[in-house]
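S.K.: The following block contains a protein sequence and its predicted model.
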Amino acid sequence: MTNIRDLAHEANVSVTTVSRVLNDHPYVAEEKRRAVKEAILKLGYIRNQTAVHLSTGRTKTIGVMLPFVDHPYHAAILQGIAKSAFEDAYRFLTWQTNYFEEHERTVLRALAQREVDGLIIVSHSLAVSEILSYEQYGPIVFCELHEYVSSVYINHYTAFCKGLTALQQLGHHRIGICLGRADSTNSRARKQAYHDLVEPNSNDWVYEQTLTIEDGTRVAEHWLSQKQRPSAIMTTSDHVAAGLIIALRKRGYRIPEDLSVIGFDGSDLAEVLDLTTIAIPYALIGQQAFSLVTRDVMNQPLQIEIPATLQMGNTAAQLPSAD
């Protein structure tokens, strides 16, 4: 197997020069750098990454903890991480946890065992305090807001306020909302926005555990069964909105005449359905999270808020005055 001494002999340079070229050291004459690279190609040298990790203490690998890789929200963040990792010559390992706490602990142990240099937590079930107990082994960045920790986040309170306010300006006062996991940080913020702006005392029009198109269909069935129905619903995602809209249209209901609907994500589905939605640049969240977890100085947490914007489509309309 070719080693760096073979490369030095072939390129007619010192072993130190070869090492500097392999580690992208800036102070190498261009002629010598070119000679070493030609020797690498000629001899088919393959670098021993384990030895590199032992010598540098770094793996150039970032871990990503997320509950589902096929959920559009999580997948879009992952795309942003992948783009930045590629540009910076990093690798990343993805762990799908399905919100199982023991699976999340497996990811944390990988950080403790130095399998990765740092972790990006897209979403989690474990208590933040337990996750942060592993911060001694490497940087941890969250893709949701937590106090006193590094995070790249959407302010879900203000984002939901944008949608709810838009519905109120269209004349809607009987407004429902869809939430994901009831106990998650994001859901609590969204529910607080609802209680502050719309309905402080009732949860009759709060539809929980909604994440997928199928869940949107279930919301439609629930809406149809209610004697007192909301005239507008703000959903937790574009996929939930799509399931709700499609199910009601199959029953002969008109959107937005019979029910105004606002999504959340700004996904491709929003464009296909001409959906009014809260658009989120999820790829940017991934890119910024990567920049935080790989920064050289981690002596204090940094928090970056990513803006959300109301994107108008044709699924929310002015409430008829007769309502």
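M.R.: Received, thanks. Nothing here was measured: the structure is a model prediction, and the numbers come from that model.

S.K.: switch to C-alpha atoms for all contacts and neighbour counts from now on
M.R.: OK.

S.K.: Surely V116 forms part of a helix?
M.R.: No. Read with DSSP: H, G, I helix; E, B strand; the rest coil, V116 is coil and lies in no helix.

S.K.: Name the secondary structure element that contains A189.
M.R.: Here A189, judged by DSSP states H and E, is contained in helix 185-197.

S.K.: helices or strands up against whichever helix or strand comes after that helix?
M.R.: Using DSSP H and E, the helix or strand that directly follows helix 185-197 along the chain is strand 206-207. Counting by 3 or more CA pairs under 8 Å, 6 or more residues apart in numbering; DSSP states H and E, the packing neighbours recorded for strand 206-207 are strand 175-178.

S.K.: what are the ranges of the strands in the stretch 201-323 of the chain?
M.R.: Counting by DSSP state E, counting those that start in this stretch, the segments of the stretch 201-323 of the chain that form strands are 206-207, 232-234, 260-265, 277-279, 303-305, 309-311.

S.K.: can you tell which of those strands is closest to R58?
M.R.: Closest approach to R58 among the strands of the stretch 201-323 of the chain (CA to CA): strand 303-305, 24.5 Å.

S.K.: Below is an additional structure, to be compared with the one above:
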Amino acid sequence: MANIREIAKRAGVSVSTVSRVLNGYPYVKEEKRKAVWDVVHELNYKKNINAVHLSKGKTNIIGVMLPTINHPYFSMIVEGIAEEALRYGYHLLFFQTNYDIHKELEALEMLRVKQIDGLIICSHTISLETLELYISDEPIVLCEDIQESHIFSVYIDHYQAFMLGMDYLIKKGHSKIGYCLGRPTSINSQKRKAAYKDALQNIHASIHANWMFHHCLHMGDGKRIVSTILSLAEKPTALLVTSDQVAAGIVLWGKTYGLHVPNDLAIVSFDNHPISEALHITTIELPLSLMGKKAFQMIYDYFSNNYTQPKNEKLPVRLIERASV
């Protein structure tokens, strides 16, 4: 395979001139530039991109680790990341892990060997202790609250957000409140559970295990939730649902099975996805696209401003009142 030394010899120029031409630098005489490109085309020369990355110390590729792309929560974060990546001329490499630790480690290993410049982690199974072993390689940004860690993070206070929803339902006269969560073992879900229990204890209300629904991720899960509620002897009067998609499923399947929102069941959901507006669902807006933008910006600033200390940023949430309570 041809290399730049052979190109320089055939074109009758120096190696440094060939390098300047190939990398688009100005101040090269036109006849020399033409001579170089003539030889490049003659030899069908292609740059060794790995060598270019090694010489520059950067790939202009940012990794994004997420369990699945097919979920509004993560797709909205990705939307923000992608917008900033396009703005600054970066490429994205997605690692869809389905919470498989081995796949998460593959992404971290690519970071370690500098095949990507940084890694944004939307959600993970791997321990923080393991993640911290990789922070000396390139920047990692987590989309969760890890203030005591030495890793960059941009996050939503899910305890505060869940408490906002609980307080709203309580002020509306509800004490028989259940919840719908996604992955019950995640850090965010643990914070939501804590807020749920604290809010009910504050009003001396009972906590019912059969009002707690887990693995609620998609609209289709609404059918399961509605069917279960209708089968209960004692039913909740309100649900706090961590996904607008799931809340929409509850509203729509509720109509089919005769469980009407809000007369039979009040609902407060999360995200402020367009479907919540279409179905008039009261929701707590989570600035997920902004989270993605901020996460990318942290990595960009790391290289631009040479950050040496971790940065953690909390994003605000707000409740949007509609007709489901």
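M.R.: That came through fine. Note that the structure is predicted; figures quoted are calculated from it, not measured.

S.K.: Need the TM-score from the superposition.
M.R.: The TM-score (TM-score structural alignment, normalised by the length of structure 1) is 0.85; 310 aligned residues with a CA RMSD of 3.0 Å.

S.K.: For the aligned residue in structure 2 for S267 of structure 1, which residues are in contact?
M.R.: Taking TM-score structural alignment, S267 of structure 1 has H273 as its aligned residue in structure 2. By CA atoms under 8 Å, 6 or more residues apart in numbering, the residues touching H273 of structure 2 are P72, D244, Q245.

S.K.: To which residue of structure 1 is M166 of structure 2 aligned?
M.R.: By TM-score structural alignment, M166 of structure 2 lines up with L164 in structure 1.

S.K.: Just give me the neighbour total for that match.
M.R.: The burial count assigned to L164 of structure 1 is 25, neighbours taken as other CA atoms under 10 Å.

S.K.: Was I right to think it contacts D196?
M.R.: No. With contact defined as CA atoms under 8 Å, L164 of structure 1 does not count as touching D196 (10.4 Å).

S.K.: Could you tell me where the helix holding A189 of structure 1 falls in structure 2?
M.R.: The alignment places helix 185-197 of structure 1 over residues 187-199 of structure 2 (TM-score structural alignment).

S.K.: before we move on, what about stretch 243-251 of structure 1?
M.R.: Against structure 2, stretch 243-251 of structure 1 falls on residues 249-257 (TM-score structural alignment).

S.K.: buried residues in that stretch?
M.R.: The neighbour-count check on stretch 249-257 of structure 2 (16 or more other CA atoms under 10 Å) flags G249, I250, V251, L252, W253, G254 as buried.

S.K.: Next: stretch 208-218 of structure 1.
M.R.: Quick answer for stretch 208-218 of structure 1 (16+ other CA under 10 Å): E208, T210, L211, T212, I213, E214, D215, G216, T217, R218.

S.K.: same deal with stretch 2-15 of structure 1?
M.R.: Buried-residue list, stretch 2-15 of structure 1, by 16+ other CA under 10 Å: I4, D6, L7, A8, E10, A11, V13, V15.

S.K.: With stretch 54-65 of structure 1 instead?
M.R.: Neighbour counts using 16+ other CA under 10 Å place T59, K60, T61, I62, G63, V64, M65 of stretch 54-65 of structure 1 among the buried residues.

S.K.: need the contact list for P287 of structure 2.
M.R.: Contacts of P287 of structure 2 by CA under 8 Å, 6+ apart are D271, L315, P316, V317.

S.K.: Quick check: the farthest pair among those?
M.R.: D271 and L315 (13.2 Å).

S.K.: Which one's more surrounded, those two?
M.R.: D271 (22 against 14).

S.K.: My guess is that one contacts E277. True?
M.R.: No. Assessed by CA under 8 Å, D271 of structure 2 is found out of contact with E277, at 10.8 Å.

S.K.: is it fair to say T94 of structure 1 lies in a helix?
M.R.: No. Counting by three-state DSSP, T94 of structure 1 is not part of a helix but strand.

S.K.: Over to the residue nearest to it when sequence neighbours are not counted. Which of the three states is it?
M.R.: Sequence neighbours aside, V64 is the residue nearest to T94 of structure 1 in space, at 4.8 Å (criterion: CA to CA, 6 or more residues apart in numbering). When classified by three-state DSSP, V64 of structure 1 comes out as strand.

S.K.: and the aligned residue in structure 2 for V64 of structure 1, how far is that from F270 of structure 2?
M.R.: Aligned by TM-score structural alignment, V64 of structure 1 pairs with V64 of structure 2. Separation of V64 of structure 2 from F270 of structure 2 (CA to CA, to the nearest Å) stands at 23 Å.

S.K.: now the residue nearest to the spatial centre of structure 2: how far from Y300 of structure 2?
M.R.: Nearest to the geometric centre of structure 2 sits C122, at 3.5 Å (CA atoms, centre = their mean). To Y300 of structure 2, C122 of structure 2 is 17 Å away according to CA to CA.
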